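Visitor: Please work out how this folds:
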Amino acid sequence: MKQNLFVYNTLTRKKEEFKPLNPPHVGMYVCGPTVYSDAHMGNSRTYISFDLIFRYLNHLGYKVRYVRNITDAGHLEGDADEGEDKISKKAKLAQLEPMEIVQKYTVGFHEVMELLNILPPSIEPTATGHVIEQIELVKEILKSGYAYEVDGSVYFDVEKYSSSHDYGILNGRNLEDLLNNTRNLGGQQDKKGKLDFALWIKAKPEHLMKWPSPWSVGFPGWHLECSAMSNKYLGGQFDIHGGGLDLVPTHHTNEIAQNMASCGKMPANYWLHTNMLTVNGQKMSKSLGNSFLPHELFSGNNSILNKAYSPMTVRFFMLQAHYRSTLDFGNEAMEASEKGFKRLMNAFDLLDDLKASNSTDVEIKPLLNRCYEAMNDDFNSPVLIAELFEASRIINSVYDGKLKIDEYNLQLLKQLMKSFVLDVLGLKDEQAAGDDLPQLLNFIVNLRNEAKSNQDYATSDKIRDGLQKIGFQLKDTKEGTNWTKI
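Guide: Predicted coordinates:
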């Protein structure tokens, strides 16, 4: 039973039934990283969340075209229209070509995504690879009358646009509030209004990354690239647009304005946003000195947490919180997640050893339905994980002989665990690497059995206790001794 899927739409501020424009096809665009530095934990949280969404839509049978861009030009310091390009600045400091910086951090980003078992998107376009499309989009917006040129730069006229459109439709704020809360920035003299933003910026002589255009040799504004690339690969209107909550006030608001001005359509029907990260209750930020990078978390080389945590533990930890809730890092929370992840995967590893009976003490169908209910309620992974722990309890009870399960329910249980643990949550058993491990452990178990048969209980207990210390538990049964990871 696969009930209807409901998602929380930032645009309408409520949960809505998900109805794709062209089922079974789904178009999804998620704003990707600006590759001038290492991928940070906020990136990881956002892309794990949308990986969950991508995986679940695929699981439901949708054919998803997932577009996630790489910003390799046009993103200026302070996320505004002034200052230096983030990538160019890094290139000058390192005395490298900008594309060397782009390559280095794109490769690093992909490595982190792979460690976290995040599936690659269907298309991963770059801003520099779509300058022509961005120039054409600026032409369309100029033609519609919602932009103006000043000395080789082109700006979007927000106040003119607001006379016939709701500029604050996504962030829920009216134009007067936005104007009153916008500070004057340097270089605003060319703009008609405080909220106007650059579509094309005339490059200064020292600017490294620039292209010819009808207006000047320059570069596109940061907001423009996502509109141009989503339009090219998903059309003027598509199903889902996603990103971090911090993109709502400006970046996504401006994307909507650009799309409406160029083709008269709201770019996406559903806008989904992930919430922020905190550390011990404080917002994670470099200025507070409480931020760390994924590889610092994996290696334990950080001053916040007591120990290193594996990529799958981190993924599991993030999935234990709903993507729209804040996620708080702390030692106790991470340690609890590590234990929970091991408990879940230990139960998963027992699946193939379960034996069916002629009768059953447990019905799996209601549990399976609850797993779908959780995910169909705006991808509620914490509730799903709670249901998977119930499945784990059943697995352990069947394995220990405390519950009987017939063949039909056993197959349903296996389907449930494999579908939701592996395919939907994207978890994998990190300790299963190495084909020699089972043989090695079986050899050690046999040595212990020999010691027991020789009544050498001191050695037998030493082997058992030693294995337990490094994470393996022995269990003596009528059929022999089994081992499991703990």
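
Visitor: Please make it C-alpha for all contacts and neighbour counts, starting now.
Guide: Fine.

Visitor: Next, the distance between the ends of stretch 199-216.
Guide: 12 Å (C-alpha to C-alpha, to the nearest Å).

Visitor: Give me the contacts around it.
Guide: With contact meaning C-alpha atoms under 8 Å, 6 or more residues apart in numbering, stretch 199-216 is reached by 73, 84, 88, 98, 131, 135, 138, 149, 151-156, 217-224.

Visitor: to compare against the first, here's another:
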Amino acid sequence: MEQTLVIYNTLTRSKERFQPLHAPNVGMYVCGPTVYGDPHLGHARPAITFDILFRYLKHLGYKVRYVRNITDVGHLEHDADEGDDKIAKKARLEQLEPMEIAQHYTNRYHQAMEALNVLPPSIEPHATGHIIEQEQLVSQILDNGYAYMSNGSVYFDIEKYNKDHKYGILSGRSLENIIDESRALSGVGEKKNQADFALWKKAQPEHIMRWPSPWSDGFPGWHCECTAMGRKYLGNHFDIHGGGMDLVFPHHECEIAQAVASQGDQMVKYWMHNNMITINGQKMGKSLGNFITLEQFFTGNHPSLEQPYSPMTIRFFILSAHYRGTVDFSNDALKASQKGMQKLMDGLADIERIAPQAQSDSNVHDFVAAFRQKCYDAMNDDLQTPLVISNLFEACRIVNTIINHKASISATDLDELSSAMRLFAHDILGLRADSAAGNDKREEAFGKVVDMVLELRNKARSEKNWTVCDQIRDALKDAGFEVKDTKDGCVWKLNC
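Guide: Have a look, this model is predicted:
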């Protein structure tokens, strides 16, 4: 059955049927990390959210070009006009080249994404590799009259743009409100209006990263890179632009203005934004002492963490809430995700041990017949991953009743249930047993050793040597294994 995906468009503030501009090709751009520090929980959510969209669009048969940028240029984050360039500041402190800092943390980001089973994008452009494209964008905006030069810098003229178009269509803000908010800042300085944003900044003598341009030796404004690189790799019009909710204003609002000012119309059809992650109800931040990197989650090396949490626990935790809803971290929430993840992995393992019968019980057959489409319906409704997980848990309950000989399933239904569970758990949600993050051969050998020990126990049972049988069971229990005797033999699992 053909599936119809409906997504929420931040621009129109409504759910819309996804209709690509150039089907079956889909262009998707997602704002990636600024690489001056270790990746943290805030980096994980957009990466996982749009990984799900990437996986699902490909599953539906689309050819997806997924572009996710790396911000490594030495400009001021969030387009601040005063303050430190964080990459250059770290470079000075550690006596390294700025690009060494950027490369180090880019590598760290990639390692974290691999652990979280986030697929690599089709293209991962770096801002420093596209300075020419950003200068071309600035020139186009200047030529069209929506920017002005001031002391070697170039600024976007928001008031001029607002007369011909409307600034604020994504965030819902009016120019008057933006100007009122900006009046609280210090004097206008080089700008006509404090609300104007930088397209190109003249570098001060101490600024390490700089490039020549028609206006000055300097660096592009923060908003330029995504507009320039999105257009280079996806064309003047593409389907999806995504990122965190914190980017709606000013970053994505300014991107829209830049695109319209340079080419005359909007570049993006669907805007999608994931919501934020809080920690015990507070925004995550170093000043609050609740800033936790992904590596700290994986190792448990942080005062706020009661234990380590595996990458798949983190992924399951994020997918347990809808991407547009807030997620509040707590140890209790992550422990619940750990148990939920283990329950799902146990169900997927248990289904391999089922011996099919001649026919299914009616309730089992009815569940299997509806299961796959119920999962599709959840995904098609704006990527409702919590509902998919709920459906998978119900499938695990069915598997458990069959394992315990309280229900029967036919070979046809078993194949369908196994196929659908693995499709949605592994291929679409990207969940996998934690051992799959590496060490596969070691884990496989480990399992064979345990199976061999249980064969010795089964032999002792057949010989009615209950003492040896109990000794093996107790030794495995002390080592962290749960051994269960069933009518079909002995099964085991490792309690995490």
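
Visitor: Overlay the chains and give the TM-score.
Guide: TM-score of the superposed chains, computed with TM-score structural alignment, normalised by the length of structure 1, equals 0.96; 486 aligned residues with a C-alpha RMSD of 1.7 Å.

Visitor: Which of the contacts of stretch 199-216 of structure 1 fall in helices?
Guide: 88, 98, 131, 135, 138, 222, 223, 224 (DSSP state H).

Visitor: Show me which helix runs longest in structure 2.
Guide: Per DSSP H, structure 2 has its longest helix at helix 440-462.

Visitor: and the angle from the helix or strand following that helix to helix 440-462?
Guide: Proceeding N to C from helix 440-462 of structure 2, the next assigned helix or strand is helix 466-478, under DSSP states H and E. Going by axes from the mean of the first three to the mean of the last three C-alpha atoms, to 10 degrees, helix 466-478 of structure 2 is angled at 150 degrees with respect to helix 440-462.

Visitor: by contact count, what packs against helix 466-478 of structure 2?
Guide: helix 440-462, strand 481-486 (3 or more C-alpha pairs under 8 Å, 6 or more residues apart in numbering; DSSP states H and E).

Visitor: looking at the ones you listed, which is closest to residue 371 of structure 2?
Guide: strand 481-486 (27.2 Å; C-alpha to C-alpha).

Visitor: From residue 382 of structure 2, how far off is residue 23 of structure 2?
Guide: 19 Å.

Visitor: neighbour count winner among the two?
Guide: A count of neighbours by other C-alpha atoms under 10 Å puts residue 382 above the other of residue 23 of structure 2 and residue 382, at 21 against 12.

Visitor: Spatially nearest residue to the more buried one (excluding sequence neighbours)?
Guide: residue 7 (4.3 Å; C-alpha to C-alpha, 6 or more residues apart in numbering).

Visitor: Heading C-terminal from the helix or strand the one you found falls within, find the next helix or strand.
Guide: In this structure, residue 7 of structure 2 sits in strand 6-9 according to DSSP H and E. Under the assignment DSSP H and E, the closest C-terminal helix or strand after strand 6-9 of structure 2 is strand 14-17.

Visitor: Only the buried residues of stretch 6-25 of structure 1, if you could.
Guide: Neighbour-count burial for stretch 6-25 of structure 1 flags 6, 7, 8, 9, 10, 11, 18, 20 (criterion: 16 or more other C-alpha atoms under 10 Å).

Visitor: which residues touch residue 345 of structure 1?
Guide: Contacts of residue 345 of structure 1 by C-alpha under 8 Å, 6+ apart are 428, 429.

Visitor: Now do the SS call for it.
Guide: What DSSP: H, G, I helix; E, B strand; the rest coil gives for residue 345 of structure 1 is helix.

Visitor: if I look at it, how far off is residue 432 of structure 1?
Guide: 10 Å.

Visitor: next one: residue 248 of structure 1
Guide: From residue 248 of structure 1 to residue 432 of structure 1 the distance is 41 Å (C-alpha to C-alpha).

Visitor: Of these two, give the one with the bigger neighbour count.
Guide: residue 248 (22 against 12).

Visitor: which one is the more buried one nearest to, not counting chain neighbours?
Guide: residue 171 (6.1 Å).

Visitor: Surely that neighbour forms part of a helix?
Guide: No - checked against three-state DSSP, residue 171 of structure 1 lies outside a helix; its state is coil.

Visitor: how about it, what's its partner in structure 2?
Guide: With the correspondence set by TM-score structural alignment, residue 171 of structure 1 lines up against residue 171 in structure 2.

Visitor: Was I right to think that match contacts residue 248?
Guide: Yes - in this structure, residue 171 of structure 2 is within contact of residue 248 by C-alpha atoms under 8 Å, at 6.0 Å.

Visitor: ok so, going back, what residues sit buried inside the longest helix of structure 2?
Guide: 454, 457, 458, 460.
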